[in-house]
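Here is a sequence together with a model predicted from it:
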Amino acid sequence: MSNPRLTPTSRADLLDELEADIYDVVVVGGGITGAGIAREATGRGLRTALVEADDFAAGTSGRSSKLIHGGLRYLASGEVDLVRKTVTERTAVHTMAPHLAEPCWMVVPARNRVTATKFRAGITTYERLGAVGDEDRHQLWRQDEIRTNEPHLRTDTYNFAVAYREYLTDDARLVLGVLRAAVQSGATVASRLKVTGLNDRNRQVNGVTAECSISGREVRVAANIVVNAAGPWVDEIARMEQNPPASLLHLSKGIHVVVPRERFSVNHLIICNTSDRRSIFAIPRGDVVYIGTTDTSYRGERPLWPEIDLDDVEYLLEPLPRYFDVEPLSPRDVVAAWAGVRPLLATEGKAPKELSRKDEVTVGRGQMISIAGGKLTGFRRMAEDVLKVVGEQLGKDLPEGPGTTPIPGGNPTVVDSGDQEALRLWRLYGSEAPEIRSLDSVRLVDDAPVVGGEVDWAVQVEAATTLVDVVYRRLRVAWFVPQHRWELATAIAERMAVLVGWSNEQLNAELASVHSHFEDELAFDSGVPGVPK
């Protein structure tokens, strides 16, 4: 089995290592922002540690629309610089991990030629900003092309459609890959290590104190610089340095619903407009289509597992019959769903949908660096911005970073798109898929394209410690193989019990936890498809 591994050989040894060293940088937060910073810092030769309170990608970074895109809609609001930066990053991520930045057609339906011409003008500007090559230039579909490419799109309403390139990703898998690249360069990373305080000397922050949720042990990590990349929890960490801090964030909730592809069939990524003129996506993945997202202020108490409300579900389903010649979908058609909280930069008086997706780097009174806002697509540039400030604080010119060097699994690979099992493994593991199959290529459940080696890899390489880690963030079966998710969860739990030594009591507790999350995400409806009562 190949390195690098996120799984430590010993949890106690990992905690000892964190306490024994003095790091150049300790990063707080194991989402895509923190992972990108850890990769960038180690790639520039800095001794780097990263600590995450829960599992890697447990928060916002595992609950996005799973797109690597530049944000075409931000051109309309004049955010040209934001679009320029993120649209060029699509190619960078594709170079680093082709399996996690898969080129797809994003389709914008248009009622008439005038509207189609308007869309094409905006998309042409978008393509110029992104230096898009001729082979990826947008296409204009007339009714015949629409009937061929998207048979269920309403040609009685939409005479044209404009298709342009965007990229589909798996956000949690991208986080894991970037973290493994950081470890490959020498980073020390630990999940389930929650920061409870900041260490300081002469009013200068010089490390963190954290508590291990597995052992209960308190750990003090010393570092010259602390970087706060905690996503929705940035303000909470900042409050440890200065109370009250200047609030950086406005939290916005986004939900996605999953329906069977046989019930709602689309072939490409489709943009639809809601009743309040927002854009949402319908995105096919395997045997399902997911639809999202909402954008509402979040003031709840569950930012890690936000509530999914019936009103939000109906909001996403309502516009679909206006675009597609299908029987209207109801909440009963939803077989899975997820919600995430976006950490947007706060601007007084603005609603979430009006807020910029820009990022901002700030330095606190104790010289802790915090980064807030930003988009999944721009994680690499955000890391570069943070490292500029790190270099200034260290008083040294840092060497160039890793750039677009491929992350683990990122080597070019040819995959048979007609083999659904092979395609799924490639989308999750890229060029490392053969290693997973070499561990065990036998399916866990006969009718589901999920193999036993994936569980072994998740535990032995990717630091999965709970059933939720594997079902939701490693194998992705909770949302994308929902018709078999309970059978798969049971098979995964039984395999994990052998790998990590769970007792029957622990195994049942892990199954109960997953069952609870399955029920909770569909609590807006009285039925819970695929889950035994």
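Looks like it arrived, so ask away.

From now on I want contacts and neighbour counts done on CA atoms only, so please keep to that.
Will do.

can you map out the helices along the stretch 1-150 of the chain?
Listed in chain order, the helices of the stretch 1-150 of the chain (DSSP state H, counting those that start in this stretch) span residues 11-20, 32-43, 73-76, 80-96, 113-129, 143-149.

Okay, one more to line up with it:
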Amino acid sequence: MTPAEASTDRRTLLAQIARPQPWDLAVVGGGATGLGVALLAARRGLRVVLVEADDFASGTSSRSTKLVHGGVRYLAQGRVALVRQALHERKRLMQAAPHLVQPLPFVVPAHRAWDNGLHRLGLGVYDWLAGADSLGRTEWLSNQALHQAVPGFSDDLHNGGIRYWDAQFDDARFALALARSAVAHGAVLLNHCPAVRLLRDAGRVRGLVCRDAELGVTHTLRARCVVNATGVWSDAVRGDGDGRGAATVLLSRGAHLVVPQAGLLNDHAVLLPQTADGRVLFAVPWLGHVLLGTTDTPHPAPARDPLPSAAEVAFILTEINRYTRRPLQPTDVRSLWAGLRPLALAAGAPHGASPTLSREHRVHVAADGLISVVGGKWTTFRVMAVDALAGVALQLGCPPWVGQDAELPRLAGAPEVGDALPAPLHRPPDGLGLGRDAAAVQQLPGADRVLGLGLSEARVRFAVRHEFARTVADVLARRARVLMLDAACAERLVPRVAAILREEGVPDPQPAHALLLSRQQLALTRASQSVLT
């Protein structure tokens, strides 16, 4: 699929939604699930429109731990079906976008000699559940092999460990590949175009009203069916539909820090199965850096750009420093962010502690016909989309999405089968994630002018012309991952990126928002120093 086949010119897309045509399906929300719904529906030939209030994957879907995995910790909770499903979905994502989803070995260090036996037993079940989709054999590591795999970890770990296999990915770029693929199959997608309200007629949802955030123009989109795929905002979008006032999601915050990779990890990730408060901590090599993260801190309400607290930063550093040769300090943190997870609540369920809630998803079909999909996780987004489309099929009177209709195609930018393997995602970001688009980027002005962290002027132009980018934050946080890797570097690049966006015809690239994000991140790392000391 070439960029020309997946035109994302905003004027063209706005002209399409301005025409008074009925749509078969309108999707609200441009995260993983909404994009999956739009792609699979468009492949079936439905007239599909999707609107996103901010940017595609600007919320939960770009703030993950960058793992496509079954979820080892869910085995301990007895969620065997969820783990098995996710392990098989993992293979599907790798096949759809091998330049963005790749195998990654994990190490689980052993504190005590008998830990290896316990870990080997649990991870053996993990392998068994994967079956033919297993990515590698679980094996015991000697002390020497452990320290070769994770050279920055302390010599005090004398009991070796276990190595198993999962996968990592670039979440925001995978979402963009979904978006471009949906457009290539005929869907109309608009970011920075919030849904203002739902249209109701005779007690049924019949479309929505949206507003182009750039021009301030509103558009009425009449549709036979509407899917609410807004994640943490799902209950707000449901509005006065069926079950008003009944919450369907409980929010959980995952905190993530980024530190330099040098001397800490090579090409292995680390899973620390139990922190001081019983949570799981990951250390993942990603784009030339190391991502440290944990999940399941209750969060009160949806937020646009959530950040960890200074206490969370200090907690993560304290936990990882129990294992490292050289203690990490807040000054080592290059970037940080938080992601909100919408955990699905069963009807009438109490709002318990988030670690006890499943990452399984639920589809709610309201009395007015609005279909809302909540919960779930990145790895199972395709299953979530298919389940949401089951409700669409009933409303439209069309066959359900089964067989090939429910499978992901090869996504935009993916190399052809048999092409050379893409560069590993744990390496520095020098053109990573572009796949077959790399050649097209090299043909644009500024291909030889690198701004920082592998981001060239040509890459910025490509983001505007072929990847829906409309703001500085769109480019620095999601098309390239500069803001997620190094906040100070992102701040330095804001003026030049904004200038290129204006050259490409973007009227208001909003540099102030990207500056605010980077400065908040830098201030938070400084604040965490006082917590540690």
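Yep, that arrived. Quick caveat, the model's predicted, so the values are computed rather than measured.

Single out the most deeply packed of the helices of the stretch 1-150 of structure 1.
Among the helices of the stretch 1-150 of structure 1, helix 32-43 has the highest mean neighbour count (mean count of other CA atoms under 10 Å), at a mean of 30.

hang on, the earlier thing: tell me which of the helices of the stretch 1-150 of structure 1 approaches residue 345 of structure 1 most closely.
helix 80-96 (13.7 Å; CA to CA).

hey, where'd the helices end up in the stretch 151-300 of structure 2?
For the stretch 151-300 of structure 2, helices defined by DSSP H, counting those that start in this stretch occupy the ranges 171-184, 234-238.

list the buried ones in the shortest one?
It refers to helix 234-238 of structure 2. 234-235, 237-238 (16 or more other CA atoms under 10 Å).

Now do that helix: which elements does it pack against?
strand 218-228, strand 371-375 (3 or more CA pairs under 8 Å, 6 or more residues apart in numbering; DSSP states H and E).

now do 10 Å
strand 195-201, strand 218-228, strand 371-375 (3 or more CA pairs under 10 Å, 6 or more residues apart in numbering; DSSP states H and E).

same question, the longest one
Identification of packing neighbours for helix 171-184 of structure 2 by 3+ CA pairs under 10 Å, 6+ apart yields helix 32-43, strand 48-51, helix 80-96, strand 188-190.

Of those, which is nearest residue 408 of structure 2?
Nearest of those (CA to CA): helix 80-96, 6.3 Å.

Mean distance between the closest one and structure 1 after superposition?
For helix 80-96 of structure 2, the mean deviation from structure 1 after alignment is 0.6 Å (mean CA distance after the TM-score superposition for structure 1).

what packs against that helix?
strand 67-68, helix 72-76, strand 101-109, helix 115-130, strand 161-169, helix 171-184, helix 381-396.

Would you mind putting the ones you listed into JSON lines with distance to residue 339 of structure 2 alongside?
Compiled in JSON lines, these are given as follows (distance: least, CA to CA, whole Å):
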{"stretch": "strand 67-68", "distance to residue 339 of structure 2": "14"}
{"stretch": "helix 72-76", "distance to residue 339 of structure 2": "19"}
{"stretch": "strand 101-109", "distance to residue 339 of structure 2": "20"}
{"stretch": "helix 115-130", "distance to residue 339 of structure 2": "26"}
{"stretch": "strand 161-169", "distance to residue 339 of structure 2": "16"}
{"stretch": "helix 171-184", "distance to residue 339 of structure 2": "12"}
{"stretch": "helix 381-396", "distance to residue 339 of structure 2": "16"}
